[in-house]
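In: after the sequence you'll find the predicted model.
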Amino acid sequence: MLGGGGGSGGDSCAAAHKMDLAPVIESLQATLAPQLRQQAEEKLAQFSKTPGFIPCLIQIILSEQCDMGARQAGAIYLKNYVNTNWPDGTDPSATADPDILALASAVNIDVSKTNGDHPQRASPISDADKDYLRNILIDAILRTKDPLRCQLITAAGTLIKCDFPSKWPQFINQIHACLSTDNIETWNSVLLVFYALVQHYEYKKSEDRGPMDDVMLVILPLLHQRLMQLFAHNDSDQSALSQKTILKIFHAYIQLHLSFRVLPTQTMGSWLDTCCMVLERRLPERLDALDEDDRAEHPWWKCKKWALHILLRTFERHGSPANLPKGQSHEKVEFANFFLKGYSAKVIQLIFAILEAYRQKVYVSPRVVQLCLNYLRESVRHAFSWKIVQNHVVVLIQDIIYPLLCINDDDIELFEDEPVEFVRARLDILDEYISPVSAAELFLSDAVAKRKDVLMKTVNFLGTVIHNDTITPKQKDGVLHMLGVIGNVLIKKKTFTNQLEHIIVQYLFPELQSPVAYLRARACYALRNFSKLEYTNPENSTRCLTNLIHCLCNDTSLPVQIEAAMALNLFLSDTEASEKDKAIIIPHLQIIVMRIIEIIRKTEIDDVMIVLQKIVGLFDQDLQPIAVQMTMQLVEFFKHVIASENTPSDETKAEEKTVAAMGVLNTLDTIVSCMGDKPEILAQIEQSIFEIIAVVLRDGILDFYEEILTLIDTLTINTVSPVMWQAFYLIKEAFYRDAADYFAEIMNCLHNYVVNDTPGLVSQHDRLEILFEMCKHVIVNDLGEDSEAHAGKLMEVVIFQCQDHMSVALPAIVQLIATRFQRKIITSELRLMLIQVFIVMLWLNPDRFFQTLNTVATNDPSTQTIIANFFNQWMTDCPLFAGVHDRRVCALGLCTLLRIDATYYPAISSIVPKILPNCIQIYDGLMKTYQHNEEEDSDDETDDDDDDDSVASDIEDGEDETIEHEDDFLEKLSKKASDHEMSGDGLDGDDDDDDDEGSDFDIDETDLESYSTILEANEDIDEFQIFCESLQKLQADTTGYNQALLQSVTPEQRVHIQNIIHYTEKRKQEKESNKIREAGGYNFSQSAAAGPPTSFNFTGNGPTINLLQNQK
């Protein structure tokens, strides 16, 4: 009857009976014993290969006679087994997200292959077991309770993702059948399963939600009917639980998209009316007997929470014309007006009623208060809703916002007894999404910034409170808190500018010495938000910094120290550490740094680490005396953190420790960067840091690989010490063990080893071999084309840098690349990079290059076709070379072909007519790129870097806030992308628009160009001069080669050659002028150097040819 289980129950039971349940139960029970777990899991893995395993598990889970431990273990095993093995690799459409499938199709990727060319394995679960589970699962969920039920619901979620709708069409009928019964006990279970379906579609694009909309056409009316039935006739907790789940389902369905096919305006209105009724409903009095923490989690209060979620999301996403992007449908605009005018007043009045109860000390759950304030905050932005709110804003600020911003007894207890936890709670980034205090801060901040008179009313209220002789410390904390919240707005309002310094001196400075610790902390917090204030009295500025330094270095309260450190950080940021401020800080610098390190060791809070990084960056010279001591302490702290991570602790704390440890590594990186010009200090720092490099790489602590590799990169950025060569071998070990996926990050370090200590690299015979073998491992094992492109780049850099030591390695490199070309290459980036390696070999030593090609082709016949096709592929791909370096390599290779020895003409005969046209295109691209970069440099010198820190202007009471919509932004981005599409190859010049100024497609630096080579280091390598010299050499050709080169050159392309020659002369003159200027001025007695000729005559077997004239 339920869940379709009846249809296949007999078959499934028979399948289960084929397996002996006893050993399965025994193995499940054994998984609960740590010493037996591994052996038990191996047995279960063997059982799972037998058809009927899933029915067996279900029978155990549902059996009241079985031990509950075995039943729970069975439910967990079923969930994990289904999650791992249910997807069928032979049907990617059933297992992959449609967005991923569409993207994969666009780039010609076969998503049926997960890793390289290895096909996904078929699901080990038999079709019979799959059919059984689809038919029985909902029935099983209805027959169980948590903790069994939650595991089965998760398994249902996997089936939904993989099989719905095509392979599980009966799912909706099962849901509908269950909800159509009058058995309220089963409703919530089936609603939770249905919620898993809605969650699957929650964030999908509108066009991909068709199956969900079709389902909702049938199910949503039934859900509303059940909700109203429960609302009217049942006040049990079970009823509240089902109501809450229905509201969660509806919220997930409308969160991003509103389907008017499913929810026309009037239907949506019915749901909104129901939400209003939920807000207005009095809750059962029995809840008053519960503890406040228990009340907040009770389903009755959660019904109100989810009703508010729906109303708020409808308002901000669908319910205001000002929030809608341009070009929306008539239905959307109509609904937005319908909601704003039909529900704004009603919802706001309900919210005020809830907040009035809260004001009268009637219990309201914190999440409900938070969502009420978030709704009012959204109302501030819209004229229609603001008119309703503004009449109550003074009472709202005085009696709701202000009390929320006063410290409470629980916070004071936490502050005094567990200061670290107090600070963690205050700095929790998730807090603003759930805390009524954060909601109060955000409402106040928006209201004072966006609506006239609110700031003045707030300041007047604060003045009244602060001048009250009976003010308590908690009330004073609220005043300071509010001052901090509105500080960024106050500082930019001319009305208050002249008074602010007096307010700070009179009310904030004294509290920095308050006997009440939480007031000292709050005063530091408030000063943070006045960091941009320019004091008219310099003594006050000095006093401010001195007070903060005192609180950081001398206060005994940890929260005070942390607030002072964070305030100091903002003062350093906003003043750019003027010399006067530095002079105040420098005498205390060592104790400031050591106190911050001490705080970090106590709290492991990353926010404080950021302060240390800022100080190290600003005071690098002044910190040199303690740089080694700082490093040693941070290294010891890091070792302590990773040691404590290995001990059992809750997941949240483990994550916090990881973040803190990452912060240490980033700070060490900052220290190394700042001490780079002090080799004697750097050597000592390096020795300490090597300890943690060794720990992370030897022990395979993957969480820190990226940061450790960044640290090694920084340590080797200029020179490579013997200690860092030890790290080189550690990198190799980690690479082969578990770090191959990090090759792009490893590449930064390896590049430094090659270019910054080439003698050290070649001094040990194994080092070059290690580099090549790592590249080979990446390419042979198909670690992804991005990693392969990095491997190709590394080989290019090594060949450039170590050309005199490469004779043995070159054949192996050629064979590796030729072998890779035998497999499919999807991205042009990888193909161009591999071609580029060949080009570099050709340019550096043409004779050795051709000899190597012949040797490899002779020794490995499978590579002959690839090698023979290399030149054709190069000519075909020339238009794709981008950036400066890649174009320069291509240009130098083409110039080599222009002056190639006659011995090799047969090898390149098929591509000779393409050489000059490709030269023209590559050099045109280089000229444009150089000119573009010069213009960019010029712009950088003249740009005004002032940041616009202004607060948004007040909105007139009758106006909506102007909103930049995400959809508008995406539209602009799309237009910009279309403007940058590449059209044509640019060779003939027919379609070459000079006014296409937006086409930066082939000007931008490629991702791999950041890895420098001797091409960048050697200024004497001028590809333009080499091109002209190559043309000059061709004049002496007597073989007919020049004729073959010129046969396809058009008149337009001759003009391009003329432009290249003129540009070459201009570059030469500019270089000579720069040299003379650097030498101290011009010497007019020098004879002008002869520039390249403006035409070339080629005398060959045919008549004399002037390259710059049309060929007759």
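Out: Now that the structure is in, tell me what you want to look at.
In: C-alpha from now on. contacts and neighbour counts both.
Out: Fine.
In: any chance you could map the strands in the chain?
Out: Taking DSSP state E to define them, one finds strands in the chain at 113-115, 118-119, 1097-1098, 1105-1106.
In: please list all residues in contact with the residue nearest the centre of the chain.
Out: Closest to where the C-alpha atoms of the chain average out (Cα atoms, centre = their mean) is E706, at 14.5 Å. Counting by Cα atoms under 8 Å, 6 or more residues apart in numbering, E706 makes contact with Y742, E745.
In: separation between it and I693?
Out: Between E706 and I693 the computed distance is 11 Å (Cα to Cα, to the nearest Å).
In: try H251
Out: Counting by Cα to Cα, the gap from H251 to I693 is 48 Å.
In: the two - which one has more neighbours?
Out: I693 (24 against 21; other Cα atoms under 10 Å).
In: residues near the nearest residue to the more buried one once chain neighbours are set aside, how many?
Out: Leaving aside its sequence neighbours, I693 sits nearest to I708 (Cα to Cα, 6 or more residues apart in numbering; 6.2 Å). Counted by other Cα under 10 Å, the residues lying close to I708 total 25.
In: measure I708 to I76 for me?
Out: 37 Å.
In: didn't R377 look like it was pressed against L442?
Out: Yes - the pair formed by R377 and L442 meets the contact definition of Cα atoms under 8 Å, at 7.4 Å.
In: another one to put next to it:
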Amino acid sequence: MAVRQVASIHFKNFVSKAWSPIDPDETRKIPEGDKSMVRENILGFVTQLPPLLRAQLGESIKTLILADYPEQWPSLLHWVTHNMESQDQIFGALYVLRILSRKYEFKSEEERIPLYQIVEECFPRLLNIFSTLVQIANPPIEVADLIKLICKIFWSSIYLEIPKQLFEPNIFNAWIVLFLNLLERPVPLEGQPSDPDARKAWGWWKVKKWITHILNRLYSRFADMKVHKPESKAFAQMFQKNYAGKILGCHLQLLNAIRTGGYLPDRVINLILQYLTNSLTKNSMYQLMQPQIDIILFEIIFPLMCFNDNDQMLWDEDPHEYVRKGYDIIEDLYSPRTAAMDFVSELVRKRGKGNLQKFIQFIVEIFMRYNEASIEVKPYRQKDGALLAIGTLCDRLKQTDPYKAELERMLVQHVFPEFSSHVGHLRAKAAWVAGQYAHITFSDQDNFRKAMHCVISGLRDPELPVRVDSVFALRSFVEACKDLDEIRPILPQLLDEFFKLMGEVENEDLVFTLETIVDRFGEEMAPYALGLCQSLAAAFWRCMASSEADDEIEDSGALAAVGCLRALSTILESISSLPHLFIQIEPTLLPILRRMLTSDGQDVYEEVLEIVSYLTFYSPTISLDMWSLWPLMMEALNDWAIDFFENILVPLDNYISRGTEHFVSCKDPDYQQSLWKGLSSVMTDQNMEDSDIVPAPKLIEVFFQNCKGQVDHWVEPYLRLTIDRLRRAEKPYLKSLLVQVTVQLLYAGYVLCFVRYYITKIMIIYFHIL
């Protein structure tokens, strides 16, 4: 098996690179005869291979379909439809049809035309297969795998636009009836894994997830009649009338499992709650929900907001992962707790009358029971959920009578005591809630000070999640603090805790808080600037290393890396009046700049250029090390960075205007020649829009204004270049810039006595412009 797996991976990688190479001159092209042989034989292996190898083969088939269908592979659709008729080939046909339909999932209407033929040819057969599978008594897990493929095919086919074939009421009804049948039907008990991770990935739960996904998509597309094309309004009305309520009822029935201690995968809960949340805005749907709203709110939604066994296990066993999941945007998209918070927020926003009051009363009762209970039986997890609810509703409560007048008292009575709780997750939640309300008007400033100092103390908490939530909350207190003398005496200790925490976690919010502190204290940060930059640079490299090593955390690592760069810019701005500090900081930042000014830094290029701009503008002089960055920027501009030309202009201006002598005299590298190569390439490129090259004439002006009398040999080439581009200019702003450059160069040319050669051409162009 190992040898076969290596072979399948090698084949996949070879096909990915060589089947349709990006570079037309790529030498490793596959001859057309070999391609035909592959297309004729590859599909037959789908059903013959075990899942591990099939996944690699599927990637190869995907490459072929993306490149060749339908033009070079017209027989593919016939192969699919033919094999859908053969019972022992159904899996292979559906597997390939899934890949084929996915090609068009995000395509525009014009590009989706081949999909409509696929639907026309395959969906009648697909519906028959689906119906047959649903009717099987005591189905084995292989049936779930087939149904899951059918759901994925349907999802890809309807994601952007519903094919007109499905607008036919009887056909659409047949699909929905089957979806609802499966959604209402209990999953088989036999064969269900006991391991939590294996359980949520089990085929029958995956079927529930995909059906819920599909129904949510249909509802989000057809819930609002105002956004529809005329031809689909009748379908939307039919969907609202006949199906939206049935789906809601089915979802509520599924959620009942939570009340009775049953199991639902987190993703299914999340999707169902999204459907309920979207339903709150429609009167007809809310009327269906209203009789059960108390059950939904107090027996389903609120328990999901409470700290649970999984939270405790993660808190104890892997606090770093607990922190990552708590601050990960992607995790939020799939989290039942986040979906529950969204439901509560939308409920009080859209249906606040009555619901807000009874929900707050419910929270108050939890607070009272907690306060009255002995320490052994206090409902700690319910208190955690109640605090989460109060924090979630902060914007609403700040604006609503009578609650806004009671917020300070609520904090003092029910939040402040938890700062000293022996339960770690309550200390963390207290810090988070305090941060949510840091901007309210405190009648007693001692309460503000107490909250802020409790949050600052949380930075030294033995539990990592408490420290991170305290950092998050501190940002709000620093923003809201009117008297910085409250923080100033402890600023060194505060920054020490930041340095320690930055060495432990990659958290974007930590960097945001640091930015806020730097912004508020300005030049007072000077004594700490070098240490801060060193810590941020180290954090940046850790973020880069983790995102490169683990694809699953690539997004969060990249976000934290961007945050580090932004914080570095904030620090450099705060010490802009202290040039000597830039000399000390520069060696720390140079390795980052050298790496990220290449194509490796495309995602953070704007932030990196801002740092280069600060270093080249505020340093007493531009060092030779900083000059080594010039070729990197010009190489990027000539290759892939034209979209960043406006950003590149700033440091290039600094190099020329503040390092004129070195710019003019140095011949290795030759900066003048490098500039000419870049600007002439941009300005002669026929594919460049006027808006793309606006920085070019600005840079020419910078060049001649700062190097006057030292670069006379460049006047004629630049004059010729500018005149040629002026002929093609269409946008008034670019014309104006080019005219300014022309005038400047004409004056220089007059001094050099060759202006007469160009004056006639220029006058003709000027008259044409006028």
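Out: It's in. All values derive from a computational prediction rather than experimental measurement.
In: mind checking the TM-score on these two?
Out: The TM-score (TM-score structural alignment, normalised by the length of the second structure) is 0.89; 755 aligned residues with a Cα RMSD of 3.3 Å.
In: who has more neighbours out of R377 and L442 of the first structure?
Out: In terms of neighbours (other Cα under 10 Å), R377 is the more surrounded of R377 of the first structure and L442; the figures are 21 against 16.
In: for the more buried one, what are its contacts?
Out: Under the criterion of Cα under 8 Å, 6+ apart, the neighbours of R377 of the first structure are L442, F443, D446, A447.
In: N537 of the first structure: what's it in contact with?
Out: Applying Cα under 8 Å, 6+ apart, we find N537 of the first structure in contact with no residue.
In: alignment lookup: it to the second structure.
Out: The pairwise alignment with the second structure assigns N537 of the first structure to D444, based on TM-score structural alignment.
In: how much space between its match and A545 of the second structure?
Out: Distance of D444 of the second structure to A545 of the second structure, computed by Cα to Cα: 47 Å.
In: then P31 of the second structure?
Out: Between P31 of the second structure and A545 of the second structure the distance is 40 Å, computed by Cα to Cα.
In: which of the two has more neighbours?
Out: When neighbours are counted by other Cα under 10 Å, A545 comes out ahead of the other of P31 of the second structure and A545, with 14 against 9.
In: next one: the residue mapped onto A560 of the second structure from the first structure from W168 of the first structure, what distance?
Out: For A560 of the second structure, the equivalent position in the first structure is taken to be A660, counting by TM-score structural alignment. With distances defined as Cα to Cα, the gap from A660 of the first structure to W168 of the first structure amounts to 46 Å.
In: show the contacting residues for the aligned partner of L405 of the first structure in the second structure.
Out: Using TM-score structural alignment to pair residues, one finds that L405 of the first structure aligns to M305 in the second structure. For M305 of the second structure, the set of contacting residues under the criterion of Cα under 8 Å, 6+ apart consists of R337, A340, M341, G385, A386, L388, A389.
In: since we're on the aligned partner of I329 of the second structure in the first structure, how many residues are nearby?
Out: When the structures are aligned by TM-score structural alignment, the residue of the first structure matched to I329 of the second structure is I429. Residues within reach of I429 of the first structure, counting by other Cα under 10 Å, total 9.
In: could you measure from I429 of the first structure over to D606 of the first structure?
Out: Taking Cα to Cα as the criterion, I429 of the first structure is separated from D606 of the first structure by 12 Å.
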